[in-house]
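In: whatever this is, show me its structure:
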Amino acid sequence: MAADGLDAFIIPRADAHQGEYVADADARLGWLTGFTGSAGFAIVTRDRAGLFIDGRYRVQVKGQVDPDHFTPVAWPETRPSDWLRDALPAGGRVGFDPWLHTRQEVETLDKALIDSGIGLIAVDRNPVDQIWTDRPAPPVGRARIHDDSVAGETAADKRARLAAQLRKDGQAAALLTLPDSISWLLNIRGSDLPKNPVVQSFAVLSDDGHVALFTDPAKFDDALRAHLGNQVAILHPEGLAPALLDLEGPVRIDPATAPEAAFRLLESADTQIARAPDPAILPKARKNPAELVGMRAAHLRDGVAMARLLAWLDAQDPGRLTEIDVVEKLESLRREAGITDISFDTICGAGPNGAIVHYRVTRATNRRLARGEVLLIDSGGQYPDGTTDITRTVPLGDPLPDAVVPYTAVLRGMIALSRTRFPKGVAGAHLDALARQHLWAQGLDYDHGTGHGVGAALCVHEGPARISRVSTLPLEAGMILSNEPGYYREGNFGIRIENLVAIRPAEAEAGRTMLGFETLTLCPIDRRLIDMAALSRDEIDWLDAYHAQVRDALSPHLDDDTRIWLQQATLPLGSSS
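Out: Model prediction:
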C-alpha cells in the first residue's frame, strides 16, 4: 500500500463475477482474515483494520478472526464511508480492485465520501495478490450439458429470445458477468465451484443471438461444443478486455452485478453504455413448467433422504453422536438419493453452535450432541433436475422449555407466509413482516432475510427475488424462494424452519390478479417444541394438511422402519403418538 501511495485498501468477499461463492483462488478475504462467511469485506489502513460483517456472522466472527489484527464492525449499521472518514484524514487515498467491485458499489461509496477529501483509487495490481505467495490456481472444472428436457427451452431459443429483447431496447450487445446467468442461457452446467454447478465465465450476447463465451476452453469437450453450436464462440478469458474495447454500442451492462473494470474499459473506448439489469436474470428466476417439474422431483428424492436422516437420528442416543456424524450420515443418504453434490456446506449446530446462523462444523468446533439440547440442521442437495434447501430444528431428548415459545413463533411465521395470497406487484419487502409477526409479539427477531431465490439445478442462492425488508422487486409466478424465519439465542440454541416455495397464480375475485405459494419441500416439521395453545385452528389445519401431503408422497419410497417413523411424525396435531 505504501509503495502504491495508498492509505487504505478494501478487500471484498467477491470475485470478478460478483457471485456469493468464490473459488479458493479468489478467497482473498478468508486468506487475509480467517473469516469464511459468505458476505462481508475488510478495510485495511496503515494502522487499523476493520472487518465488516452483518447480523448473520456476529457470533461466527468471534471464533474465526484475531481481534488483535481485525476489529469486527457491525454492517450495515456502520457504513464504510463513515468508518473511512474516522480512520483517514482529508486527502486519504482508498484503493480498490475494479474487477472485484460493481459500478453500483463504487458509485455509492464515492457519493458517500463527497466533501470528505477522501478519494477512491482503482489499482492495477491487487496488493493482496502481491503478498499471497501460495495462492491457488483458478479452477478448470469440466463443463457438461444441461439437458433441454430438464431446462424446458433450448439454448438457441433462449439466445433468440434475449437477443430480440436487445433489439427491442435498441442495444447492440449485452455483457453477462454472472456465471449462473450464462450457464442458464447456454444450458450448460459446470464444476468450477463446489456446490454451485456453474461455469465460471463472462459472455457477450449480440443482438443477433451470437455469444462470445470467455472461459478456459479446456472445460469443454467435443460433445459440449456441438451442443453449443457454431453461434457460440469459446474464447480465452484474456480476450475479454480487448473484446470490450472493440464492441460497438449501445452495450447493455448491469451496474449492480458487472465489475467496475468492465465499465471503465467500455468508457475508455467511448462506447455507448446502456445501464440495465442482466437480461437473463429475470427470465432465469421465472421457472418454466419443465423446471418446476424437475424441482418437485428433486424435492421428493430429497424428502426421502431427510426422512431417513430424522428417523435415524430419533433412534440414536444423542450422546454417542457428534455434529460431524450427523453431517456425514445426511450427505451419504443424499448420495443414495442421487445428488451430484450438496448445494452448500451443511449447517449442523447443536446447542450454542445452532445460534451461529451460518455455522460450518469443523474438526476443531465439532460438538458432541447432548440430551436437552436443540439441534439445527440446514442443508440441501444439487440434483440433475433441481436444487434443494431445507432447515429442520429438532429437540434431543426432552424438549428444552426455553425453546418452546420462540420455536412456536417461528413455526407460526413460516405457516403465515406459506398460506398468504397477495396481489401481483407485491414485493418481498411487503411479505417479510408476515414471517416475523409472532416473534415481534414476543419482543424477538432475527438478523437475516426471510427468503432468498433458488435456482433450478443451479445456485441455491439466486437473485434477484427475495423476501426481505429491503427487496422492492415485484414477485412473479414461477419464482422459487426459501421461507425460513428463525430465532437465535447466543450461547444457548438456534431455531430455523425452512421450506422452499414456488410462486403460482392463486384464486381471486374478478379483476384482481393474485399469487400464492406452492410448498415444494417434503419433510416433517418436528412437533415436540410446539406450544399447542398458541396455534390457531387455521395453523393447525395447515400443518396437518402439510404432514398428510408429506406422508402420502414419501411413504411409497421408504423402508419399513422409516415409514413407521414417518407415520408417527406426521400424525395430526393433538393425536397421541
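
In: CA atoms for contacts and neighbours, from now on please.
Out: Fine.

In: show me where the stretch 401-550 of the chain has its helices.
Out: If DSSP state H, counting those that start in this stretch is used as the criterion, the helices of the stretch 401-550 of the chain fall at 401-419, 428-440, 537-554.

In: among these, which is nearest Leu481?
Out: For these, the distance to Leu481 is smallest for helix 428-440, at 9.9 Å, taking CA to CA.

In: which elements pack onto the closest one?
Out: Packing partners of helix 428-440 (3 or more CA pairs under 8 Å, 6 or more residues apart in numbering; DSSP states H and E): helix 401-419, strand 462-467.

In: of all these, which one is nearest Ala456?
Out: Closest to Ala456 of the helices and strands packed on helix 428-440, according to CA to CA: strand 462-467, at 9.4 Å.

In: now the angle from that closest one to helix 428-440?
Out: 50 degrees (axes from the mean of the first three to the mean of the last three CA atoms, to 10 degrees).

In: about what we covered before: got the helices of the stretch 401-550 of the chain as CSV, with mean neighbour count columns?
Out: Rendered in CSV, the data for the helices of the stretch 401-550 of the chain read as follows (neighbours: other CA atoms under 10 Å):
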stretch, mean neighbour count
helix 401-419, 21
helix 428-440, 21
helix 537-554, 17
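
In: closest one to Ala8 among these?
Out: helix 428-440 (35.2 Å).

In: for Arg334, see how far away the closest residue to Arg368 other than its chain neighbours is.
Out: Nearest non-adjacent residue to Arg368, counting by CA to CA, 6 or more residues apart in numbering: Thr322, 4.1 Å away. For Thr322, the distance to Arg334 equals 19 Å [CA to CA, to the nearest Å].

In: repeat for Ile525
Out: In this structure, Ile525 and Arg334 are separated by 19 Å, where distance is defined by CA to CA.

In: looking at those two, which one has more neighbours?
Out: Counted by other CA atoms under 10 Å, Ile525 and Arg334 do not tie: Arg334 has more neighbours, with 26 against 20.

In: surely the more buried one is in a strand?
Out: No. Under DSSP: H, G, I helix; E, B strand; the rest coil, Arg334 sits outside any strand and is assigned helix.

In: who's in contact with the residue nearest to it when sequence neighbours are not counted?
Out: Closest residue in space to Arg334, ignoring its immediate chain neighbours: Ala305 at 5.6 Å, by CA to CA, 6+ apart. By CA atoms under 8 Å, 6 or more residues apart in numbering, Ala305 lies in contact with 330, 333-334, 336-337.

In: compare with the first, here's sequence two:
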Amino acid sequence: MFQSFTETASPDQGPPRLAALRARMAEAGLDGFIVPRADAHQGEYVAPRDDRLAWLTGFTGSAGWCVALADRAGVFVDGRYRVQIKRQVADVFEPVAWPETSLGDWISSALPKGVIGFDPWLLSVEQKRGLEAKLEQVALRACENLVDAIWADQPDPPLGKVIVQPPELAGEAHGDKIARLAAGLGKARAAILTLPDSIAWLLNIRGSDIPRNPVAHGFAILHEDARVTLFMDDRKLVDVTDHLGPRVTVRPPDEFLSAVAALDGAALIDPATCPVAVAEAIAGDIVEAPDPCLLPKACKNATELDGARSAQLRDAAAMVRFLAWLDAQPAGSLTEIDVVRRLEAERTASNALRDISFETIAGAGAHGAIVHYRVTEATDAPVADGQLLLVDSGGQYVDGTTDITRTVAIGDPGAEECAAFTRVLKGMIAVSRLRFPKGLAGRDIDPFARHALWEAGLDYDHGTGHGVGSYLSVHEGPARIARAGTVALEPGMILSNEPGFYREGAFGIRIENLIAVERAPALPGQTVSEMYRFETLTWVPIDTRLVVPALLTQAERDWLNDYHAAVLDRVGPLVDDPERDWLSLACRPI
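Out: Predicted structure coming up:
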C-alpha cells in the first residue's frame, strides 16, 4: 500500500524539543528563531529531512510557521488547519490565525526589541522584506539552522532516481523549452531556478525526492545562450544523462552558490521563491521577475491536456469501482483506514498508477470538518450510520495528475447536511458553468463558488481552487481560484473547483472536480473581445441523496443531469457490469 497510517509527530515531543531549541537560541545570543515549513528549494512540499516544523511542533500541515521566543512560541496556520492544529500541538505552542495575523505583527507585539534568527536558505527574499517592514525594533540575523542542531536523528537528504518525461507526454522537447525561455530573459543574462517542479518541467524529467510529488531536489541556472547548468547529485541522474544532452551541464549542488557568485551580468530571481542565501550570493545586478517557468508550466499544451483527460477517465473508473463497493458495505462495518486502503487498491489495479498524489483524506463525521485530515492508527474511526464521509484523493500517472473530492451519505443524511451540501454543489456548478472575460483572475471567480453559501450565512475558510500539474505537483502555481488569486487565468491552466462547508465537531462537505481554462465561442451580439470558460475534466457521480432539488434552479438541475449523463457515457464502458449497474443508478436524473 502507498500510505502509512503511523503518526509522524506527537504533541508530547513538543515541549522538550522547544526547550532544546531555546537553549540553542540563548547560546547564539538570539531572542527568537523562525521555523518555516520550507526547504532550500522553496517549493510547497518538503522531504522528511526538511520537515522541521512538524518535528518541532507536531503540526503536519502543508503550510505554516513557528516563531519561538524565550517565553512564547507561536505556530501560524491558515484556515485549512485551524481544527487540525488543536489536536497536534502541545499547549506550549500558541496557535495563531495566519495570514490574518502576520509573523511581523505577532513578533512586534510579543518582542518589542531584540534579535530573531533565521536560516537564510529557508526564507525567501520577499518573506524577509515583509518581515523587515514590520519589525522596527527587532533585527533579523541569518544563522545556522538551530533545529538541525538539535535534531539528532534527522533523515539524510533524499537521493531519488530521476526519469525522463518524453516529448510524447510532455508535448515539447526540453531543448525547445530552454531556447524559448532563454529568448525571453530580457535584460537578464541568466535566471536562477530553485523550484523543483520548475526544473522538472523545463528539463522534461521527473524525480522521487518528495513523497507524492515526482520532482527531484536541485538548482539550475538558465543562461541567455540557451544553456542550463543543473546542480544535482549525479547519482540521481544515471538514467537521464543522454536525455539531458549538450545543452545541460551537471555540477554538484555544493557548487551552486559559487556559480551564482561568478555570473557575469544581471541575474533574474523570483523574490517570492529565491532564498535569501542565493540572492545575497549574487555579485552583479539583480532583475526581479516571476520564475520564467511558472506560467508556461501552468498553461498546458495540447499533449498535456490530452494526457490529463486520459488520466482523469482512468482515475474516474477507479473511483466508480470504489464508490460502488463503498455503497454495498453495511453502515458501521468500515473504518476510515478501510476506506483509504480500498480506494488506493482500486487505483493500483489500473497498473498505470505511479503514486497517489497526496495522502488520501477519508474523514467520517466530525473528522470531515478537519479540512486536511489524515487518518492514523490512533485516530481511525468507524464510518457510522447517519454520517457524511468526505473522501479527497488523487493519483499520479505519467500522463496526468488527478485530484477529486466526493462527500458521500452513509445511511440517511440529516436535513442540515443536505441543505449545506446542496449549497456547496450550487457553488461548484456556478464555477463550472461560468463564462468570463479574458484577464480575470482567480479572485474574480471565487465569489461565484460562495454565493449560495453566503445567502445562508455560511462560508469556508480555504480557497476554491488550486492549479494542478501535469504529472507534477498536485498544487501548482501561479494561478488559483481564491481571494488572494491575482494571476489572470489563461487557456490550458488546470485548476481544482472545490467549494466546501465544515461544521466543527459534526461534519464536513467538499465537492471537487478539476477544470481546464479554454476559449469560449463567441455569442451573438457579444461585445467582449474574448471570453473564457471551463472544460470539466473529472467524471465521477455526485451523491444525489444529499441534494435538495428545491434549492436548485432549473439551469443547475440541467447541468447536474447532463453531467451525470456524460459520466455514464464516458465511464460506463470502463467498468464491469456490477459497477456499471451501480453507476446507472447513481447517474439517474433528478
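
In: now the TM-score, please.
Out: For this chain pair, the superposition-based TM-score is 0.97 by TM-score structural alignment, normalised by the length of the first structure; 562 aligned residues with a CA RMSD of 0.8 Å.

In: ok, which of the helices of the stretch 401-550 of the first structure comes nearest Pro242 of the first structure?
Out: Distances from Pro242 of the first structure to each of the helices of the stretch 401-550 of the first structure were compared using CA to CA; the minimum, 39.9 Å, belongs to helix 428-440.

In: what span of the second structure lines up against that closest one?
Out: Using TM-score structural alignment, the residues of the second structure aligned to helix 428-440 of the first structure are 442-454.

In: spit out the contact partners of the residue mapped onto Ile467 of the first structure from the second structure.
Out: Aligned against the second structure by TM-score structural alignment, Ile467 of the first structure finds its counterpart in Ile481. Contact criterion CA under 8 Å, 6+ apart gives 441-443, 445-446, 463-466, 495, 497 as the residues in contact with Ile481 of the second structure.

In: Gly218 of the second structure: which of those is nearest?
Out: Ranked by distance to Gly218 of the second structure (CA to CA), those are led by His466 at 24.4 Å.

In: out of everything not next to it in sequence, what's closest to the aligned partner of the closest one in the first structure?
Out: Correspondence of His466 of the second structure to the first structure, assessed by TM-score structural alignment: His452. In space, and not counting its chain neighbours, His452 of the first structure is closest to Arg466: 4.4 Å by CA to CA, 6+ apart.

In: neighbours of the one you found, just the number please.
Out: 30.

In: doesn't Gly451 make contact with it?
Out: Yes. In this structure, Arg466 of the first structure is within contact of Gly451 by CA atoms under 8 Å, at 5.4 Å.

In: anything in contact with each of these two?
Out: Here Arg466 of the first structure and Gly451 have Leu481 as joint contacts, going by CA under 8 Å, 6+ apart.

In: ok, back up a step: after superposing, tell me the mean distance of the match of helix 428-440 of the first structure to the first structure.
Out: Relative to the first structure, and after both are superposed, stretch 442-454 of the second structure has an average distance of 0.3 Å to its aligned residues, where the measure is mean CA distance after the TM-score superposition for the first structure.

In: could you measure from the residue nearest to the spatial centre of the first structure over to Asp389 of the first structure?
Out: The residue at the geometric middle of the first structure, judged as the C-alpha nearest the mean C-alpha position with CA atoms, centre = their mean, is His461 (2.2 Å). His461 of the first structure sits at a distance of 9 Å from Asp389 of the first structure (criterion: CA to CA).

In: what do those two both touch?
Out: Common neighbours of His461 of the first structure and Asp389 are not found (criterion: CA under 8 Å, 6+ apart).

In: for burial, what's the neighbour tally of the spatially closest residue to Gly79 of the second structure that is not a sequence neighbour?
Out: Residue nearest to Gly79 of the second structure in three dimensions, not counting chain neighbours: Asp461, with 4.9 Å by CA to CA, 6+ apart. Asp461 of the second structure sits with 15 neighbouring residues when counted by other CA under 10 Å.

In: from Gly64 of the second structure, how far off is Asp461 of the second structure?
Out: Distance of Asp461 of the second structure to Gly64 of the second structure, given as CA to CA: 15 Å.

In: Ala449 of the second structure too?
Out: 26 Å.

In: mind listing the strands for the stretch 451-590 of the second structure?
Out: 465-467, 476-481, 494-497, 500-503, 507-510, 513-519, 531-536 (DSSP state E, counting those that start in this stretch).

In: Pro275 of the second structure: which of these is closest?
Out: Comparing the strands of the stretch 451-590 of the second structure against Pro275 of the second structure with CA to CA, the closest turns out to be strand 476-481 (17.7 Å).

In: compared with the first structure, how much does the closest one deviate?
Out: Here strand 476-481 of the second structure is compared with the first structure after superposition; its mean distance to the aligned residues, by mean CA distance after the TM-score superposition for the first structure, is 0.3 Å.

In: quick revisit: deepest-packed of the strands of the stretch 451-590 of the second structure, please.
Out: Most buried of the strands of the stretch 451-590 of the second structure, by mean neighbour count (mean count of other CA atoms under 10 Å): strand 494-497, with a mean of 30.

In: on that earlier part again, need the strands of the stretch 451-590 of the second structure in a markdown table (columns: distance to Leu135 of the second structure).
Out: Formatted as a markdown table, the entries for those read as follows, by distance: least, CA to CA, whole Å:
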| stretch | distance to Leu135 of the second structure |
| --- | --- |
| strand 465-467 | 32 |
| strand 476-481 | 28 |
| strand 494-497 | 36 |
| strand 500-503 | 36 |
| strand 507-510 | 39 |
| strand 513-519 | 41 |
| strand 531-536 | 43 |
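
In: compare those strands and give me the one nearest Leu203 of the second structure.
Out: Comparing those by CA to CA, strand 476-481 comes nearest, at 17.2 Å.

In: and the angle from that closest one to helix 415-433?
Out: For strand 476-481 of the second structure against helix 415-433, the angle by the same axes, to 10 degrees is 110 degrees.

In: out of the helices of the stretch 401-550 of the first structure, which is closest to Arg167 of the first structure?
Out: Proximity to Arg167 of the first structure (CA to CA) singles out helix 428-440 among the helices of the stretch 401-550 of the first structure, at 30.8 Å.

In: all the helices of the stretch 201-350 of the first structure, in order from the start?
Out: Going by DSSP H, counting those that start in this stretch, the stretch 201-350 of the first structure shows helices at 222-228, 240-246, 260-268, 281-285, 289-314, 323-337.
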